[in-house]
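From the sequence below, what's the structure:
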Amino acid sequence: MNKSELIDAIAGKAEISKADATKALDAFLDTIVETVAAGDAVNLIGFGAFKTSERAARQGKNPKTGEKLEIPAATVPKFAVGAGFKAAVAKK
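Alright, predicted model coming up:
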């Protein structure tokens, strides 16, 4: 499912226009990105949690030349699946 298909599904289930569904989805995604970028977590009980994770510095290798290189430490976004979501997928 791509974004436009998701918007169609939201509009149908919520019985709202596609324009309103687009605004709602964009606001939802923007809010999650802004919150996680600020270092806070977004917990949606039963669905999952969006949070940050620290990735340590490490050594890598250029696959083309074999040359070793340093990969710096980074803060990355992470999603942890909630129990309700996991159970719904497992029922398939």
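
Going by C-alpha atoms from here, please, whenever you check contacts or count neighbours.
OK.

Give the next helix or strand downstream of the longest helix along the chain.
Taking DSSP state H as the criterion, the chain has its longest helix at helix 18-37. Once the chain leaves helix 18-37, the next helix or strand it forms, by DSSP states H and E, is strand 42-44.

residues of that next one that come out buried?
Of the residues in strand 42-44, those buried by neighbour count under the rule 16 or more other C-alpha atoms under 10 Å are V42.

One more, so I can put them side by side:
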Amino acid sequence: MAKPMTKTQLVAALAEEMGSDKKSAAAALDAVTSIITREVAGGGAVTLPDVGKIYCRERPARMVRNPATGEQIHKEADKVVKMTISKKLKDSVNG
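As a prediction, the model looks like this:
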């Protein structure tokens, strides 16, 4: 598996794709990240066209097992961030 793209590499690629400077690209990336974070934290969802949908899901309280001791403990309800990948992206990776 290839190494993940760093933020610096992503900003550089975004600047090249947009035909602008890295400062503008970094500001655009930070703005998109901020919007996604705010929307998902508020219980909403964000769809990135041709990429996927990012959303928050609530997990109910449940009993879990400590793997070290085997002891059953109660875990409170919590929220997790999920992402569903679009069919177009899946097909481009597999095609």
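
Packing partners of the longest helix of structure 1?
Contacts of helix 18-37 of structure 1 with other secondary structure elements, assessed using 3 or more C-alpha pairs under 8 Å, 6 or more residues apart in numbering; DSSP states H and E, are made with helix 3-14, strand 42-44, strand 48-55.

List the buried residues in it.
K18, A21, T22, L25, I32, V36.

Look at the residue nearest the centre of structure 1 and give its secondary structure.
Centroid-nearest residue in structure 1: F79, 5.8 Å away (criterion: C-alpha atoms, centre = their mean). Classification of F79 of structure 1 using DSSP: H, G, I helix; E, B strand; the rest coil returns strand.

Hmm, G48 and it touching each other?
Yes: under the criterion of C-alpha atoms under 8 Å, F79 of structure 1 makes contact with G48 at 6.9 Å.

corresponding residues in structure 1 for stretch 31-47 of structure 2?
Following TM-score structural alignment, the aligned partner range for stretch 31-47 of structure 2 in structure 1 is 27-43.

how far does that stretch sit from the chain's center?
Relative to the chain's own centre, stretch 27-43 of structure 1 is displaced by 10 Å; criterion: C-alpha atoms, centre = their mean, to the nearest Å.
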